[in-house]
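Give me a model of this one.
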Amino acid sequence: MTRYIRRAAVFCALLLVALLVNATRIQVFQAQSYDDNPANRRSSVARWGQPRGNILVGGGKVTGSRDTGEQLRYERTYADGPLYAPVTGFASQVYGTAFLEHSEDGVLSGTDPMLTPFPLWNDLTRAQSRGGNVVTTLDKAAQQAAYTGLGSRKGAVAAVEPSTGRILALVSTPSYDPAVLSGNASATERSWARLNGDPDKPMLNRAIRQTYPPGSTFKVVTAAAALDAGVITDVDAPTDSPAPYTLPGTTTSLTNESEGCEDVSLRTAFEWSCNTVFAKLGADVGVTDMAATAKGFGFNDTGLRIPFSVAPSTFDTSVDKAQLALSSIGQYNTRATPLQMAMVAGAVANGGQVRTPYLVERTTTDDGDTVSSAGSRPVRQAMHPATAVRMKELMEDVVTEGTGTNAAIPGATVGGKTGTAQHGLGNSGTPYAWFVSWAQGERDIEPKVAVAVVVEDASAVRGDITGGGVAAPIARAVMQSVLAP
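Below you'll find the model as predicted:
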């Protein structure tokens, strides 16, 4: 009898061990797969069961949470949604997250282990911390000035602080209100379909995800490369440049929009944006040095994040001399985001140094305690300091005497470069109007802001004066807002 009882006890013990092993397998080794299963709504219920943390601009909240009283209880809200959409992105119960809502989701949702002093306890209890906050680098006045300046036109504005890389403005138009994607009702699905089907692409962040031919604004890079390589040693000496200029190895003639470009100095060519001079300079500098200078400014960088990813700006390194000449005036395969061109202007303003741009100053707990901060940013030397001094002079001349006079600010030192980028089959598309610039107040010891503006549906008049007439006033308004006491 005792033997049968012992066997039954051993069998029960084996069953108990099997249950424990199975429970461990499910709760430890397969927990993630169950959590990720679309049929499991517990994670969604927990995710939206408490308010998200907020994104802050200038100390004020531009996001919030609304209690719906439903199973997915809290729904995301946005203050001035279209103004900040290129920065915040959206947080949708159906379609996920984008931009800061995505890259900082761990902090905002409360799942980041740094939000609690006892992360292991949260893991054991499956508890969730309250959502933290994301403090941005944006200047509220600059963001508003850029958005107002673009108005109903397609385009984008990026502004940075040259000495630090802090992003002061990031605007894309047309925009949209992220709040229409927050919930899970049928209206959310209709809004998603409408926004994605809109030919004007309001959900496209043109400031960082759209690349454009930079046109004559790229002449900043070409001039810097020519000075660094020693191809130009005197900015006031004749450049031995014919007008028109026959592209090397071809019978194609390149002309200028303005008269009087033949054999002019670099200073004059920069002021009036002579294509022939800069195309010849690019060919004379050569693809190796041109590519190295472009890389120094940030072109061909596939890893830039601010913290969300930025489309790489490109300078083609596998070109012949004719293609190099066109690339050097911002045409052919040369492409740039507005943020990249703001970095170019910022490098000139910052003694030739490029500071890596960033958008998040710090993250905090819901009580305001710092979780992480941006800290010191990497720096890259795009050109020799002496070259940067010359480039500052040239950009100032554009604003005081050349095509960029509409960017002038009384009492401030402003440097700029206009650009008109032709595109489309046979350059038949309406040109993109560009302006890149930097500004320094009379009481400032260094430039405080660098700006890039692109307007897609600008005046059909061709020539760099278009950038000066359409884009420069927008840049001026953004610079004034930053310089204002």
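
contacts, neighbours, all on C-alpha from now
Fine.

Show me the helices in the stretch 101-250 of the chain, by range?
Along the stretch 101-250 of the chain, the segments classed as helices by DSSP state H, counting those that start in this stretch run 105-109, 119-125, 140-150, 186-197, 219-229.

Adding mean neighbour count as columns, could you present these in CSV?
Listed next are the helices of the stretch 101-250 of the chain as CSV, based on neighbours: other Cα atoms under 10 Å:
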stretch, mean neighbour count
helix 105-109, 23
helix 119-125, 12
helix 140-150, 22
helix 186-197, 13
helix 219-229, 25
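
this one next, for a side-by-side:
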Amino acid sequence: MNRTIRRAGLVTLFLVLALLVRVTWVQMVQGDALADDEQNRRNMIQEYAQPFGDIIVGGRPVTGSQRSAHGGDMRYERTYTDGALYAPVTGFSSQVRGATQLEGIYQDVLNGSDDRLKSPLDLLTGDSAKPGDVLTTIDPKVQRAGFEALGGKKGAAVAVDPKSGELLGVVSTPSFDPSTISGSGKDDDAAWRKLTARDGNDKDDDKPTLNRALRQAVPPGSTFKLVVAAAALEDGLYSSVDEPTRSPDPYTLKGTSTPLENENKAAPCENASLRTALRYSCNNVFAKLATDLGAGKVRKQAEKFGFDDEKQDVPVRAATSNFPKKMDAAQTGLSGIGQFEVTATPLQMAMVSQAIANGGELVDPHMVSRVQDSSGHTLESFEDPDSHRVMSQDTASQLRSAMRTVVEKGTGSNAQIDGMTVGGKTGTAQHGVDNSGTPYAWFTSYAQNADGKQVAVAVVVEDSDAARAEVSGNGLAAPIAKKMMRAALG
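A predicted model of the protein is given here:
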């Protein structure tokens, strides 16, 4: 009997010791990991226990908080003012689906869990502090001008201050109201399913939650000719935008028997200067330029503008704009007119005009100026961004002049603004297998008012009600850029 009791006692003692070891291991070794696990509901409860901080546009919050309509243990949910207008900037914050874009990047500041917000007592107890705010560079006039001008079209637009790098407008349509999916009720779930519904034909899906301005790269078409022109001038292949080039019309792609035609067959594209070739968007000139320079030199220039940068943060991570790494001579020629596998985001093409407008210096684009605590003290500042030289001042000056010719006498006439200096480049990019889809209509530009203030804008229209034959950068995209430039410069 005593032996049985002794054995039972030893087993019980062993189990108690094992339990103590396990508890100690969980608390000391796995505690932080378990506390930070996204499946830990206590984190969610704490995150939504108080009103959030705000994302500020033009001095006013475009976000808010309200008591959750669905009850439960998450007391507050996110609200948005002009949600569809600012969704490409704010992203969304959802009790069920997490947070994206600025809401996601600055989640800890906005919910009060960032250690920089906490007092010594908060750090000791682990409690959340009073949330902070995120101040954006977005100009509400520019944002609204772009949003209303795009209207029912599928597309995007980006406006940037060339000297400061501040993003003044980040527009994507069709858009959505993040308020409709911020909670955890049936209505929120139904709204999410409607937003993410697919009809099985991917190219026709609206994808309203996709930020087309930053997160979608498509063929830039003839707007890419600015990059090739910069490469030719920087390399010394031609010394001036007014020097005639050696460009037969039509130009037969090297290594093939395929002639590359110009859209305007009456245009004076044979041996045209860079100014004339940009004015009339001569394919023969830029395909031959890219071939003569070689893919390596064009790529080097493109990468100075930001192409192939896989970590382009504004601070939202932008999709990579691509210049192909493996091409034969014919494909290199096609890349010179922004086709083959060249892709770009509207942000990237705005950066091309930005650098040209700013004398060849590219200031890092950004849409957050400052992150602050509840008392207005700065936690992070982005008011002194980095910059680098993309081209010489002379090259930039020549390209600005040629871009003015495009607007004043060429294919970009719809961007003209009385009392302002405007330069631009149109583009119409093939879309789909054998160009079966509706072409993309592009326009990238800069404007300067009498006071010397500048803005650079890029617009892409993916789809509209226009007939296929009427799709053009000047017809669809330039008027949108004009309205945004006018709103920026007053």
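
before we move on, the earlier item: residue 60 of structure 1 is nearest to which of the helices of the stretch 101-250 of structure 1?
helix 140-150 (9.4 Å; Cα to Cα).

Pull the residues that contact that closest one.
57-58, 83, 156-157, 168-173, 455, 473-475, 477-479, 481-482 (Cα atoms under 8 Å, 6 or more residues apart in numbering).

which residues of structure 2 does stretch 342-358 of structure 1 align to?
Under the alignment (TM-score structural alignment), stretch 342-358 of structure 1 falls on residues 350-366 in structure 2.

Would you indicate which residues of that stretch are buried?
350-366 (16 or more other Cα atoms under 10 Å).

Let me have the helices of the stretch 101-250 of structure 1 in TSV, adding distance to residue 44 of structure 1 as columns.
Shown next, in TSV, are the helices of the stretch 101-250 of structure 1 (distance: least, Cα to Cα, whole Å):
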stretch	distance to residue 44 of structure 1
helix 105-109	11
helix 119-125	17
helix 140-150	33
helix 186-197	17
helix 219-229	49
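
For residue 444 of structure 1, which of the ones you listed is the nearest?
With Cα to Cα as the yardstick, what comes closest out of the helices of the stretch 101-250 of structure 1 is helix 140-150 (17.7 Å).

Mean deviation, the closest one versus structure 2?
In the superposition with structure 2, the average deviation recorded for helix 140-150 of structure 1 is 0.3 Å (mean Cα distance after the TM-score superposition for structure 1).

Read off where that helix ends up in structure 2.
Using TM-score structural alignment, helix 140-150 of structure 1 pairs with 140-150 in structure 2.

Stretch 392-409 of structure 2 corresponds to what range in structure 1?
With TM-score structural alignment as the criterion, stretch 392-409 of structure 2 aligns to 384-401.

so of the buried residues of stretch 350-366 of structure 2, which ones are in helices?
Judged by DSSP state H, helices contain the following of these: 350, 351, 352, 353, 354, 355, 356, 357.

which ones are touching the residue positioned nearest the centre of structure 2?
What sits nearest the mean C-alpha location of structure 2, by Cα atoms, centre = their mean, is residue 214, with 1.7 Å. By Cα under 8 Å, 6+ apart, the contact set of residue 214 of structure 2 is 316, 317, 318, 319, 345, 346, 347.

Adding neighbour count, write those out as CSV.
Compiled in CSV, those are given as follows (neighbours: other Cα under 10 Å):
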residue, neighbour count
316, 21
317, 14
318, 22
319, 24
345, 29
346, 32
347, 31
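
Relative to residue 139 of structure 2, which of those is nearest.
residue 347 (16.0 Å).

Hmm, residue 55 of structure 1 is touching residue 136, no?
Yes: between residue 55 of structure 1 and residue 136 there is a contact at 7.2 Å, judged by Cα atoms under 8 Å.

Show me which helix runs longest in structure 1.
helix 2-24.

and after it, which helix or strand comes next?
helix 31-36 (DSSP states H and E).

which residues are contacting that next one?
Residues contacting helix 31-36 of structure 1 (Cα under 8 Å, 6+ apart): 40, 42, 43.

what's the mean distance for that helix versus structure 2?
Relative to structure 2, helix 31-36 of structure 1 is 3.0 Å off (mean Cα distance after the TM-score superposition for structure 1).

so what corresponds to residue 81 of structure 2 in structure 1?
So residue 81 of structure 2 corresponds to residue 79, using TM-score structural alignment.

likewise residue 263 of structure 2?
Checking TM-score structural alignment: residue 263 of structure 2 goes with residue 257.

Make sure that match is actually in contact with residue 466.
No: at 11.2 Å, residue 257 of structure 1 does not count as touching residue 466 under the criterion of Cα under 8 Å.

Name the residue in those two with the higher neighbour count.
Set side by side, residue 257 of structure 1 and residue 466 show more neighbours around residue 466, with 25 against 14, by other Cα atoms under 10 Å.

before we move on, what SS does that one have?
Under DSSP: H, G, I helix; E, B strand; the rest coil, residue 466 of structure 1 falls in the helix class.

Would you mind finding the match for it in structure 2?
Match for residue 466 of structure 1 (TM-score structural alignment): residue 472.

neighbours of residue 47 of structure 1, just the number please.
19.

so who does the closest residue to it other than its chain neighbours touch?
Distances taken as Cα to Cα, 6 or more residues apart in numbering place residue 109 nearest to residue 47 of structure 1, at 6.8 Å, with adjacent residues excluded. For residue 109 of structure 1, the contact set (Cα under 8 Å, 6+ apart) comprises 47, 51, 52, 53, 130, 131, 132.
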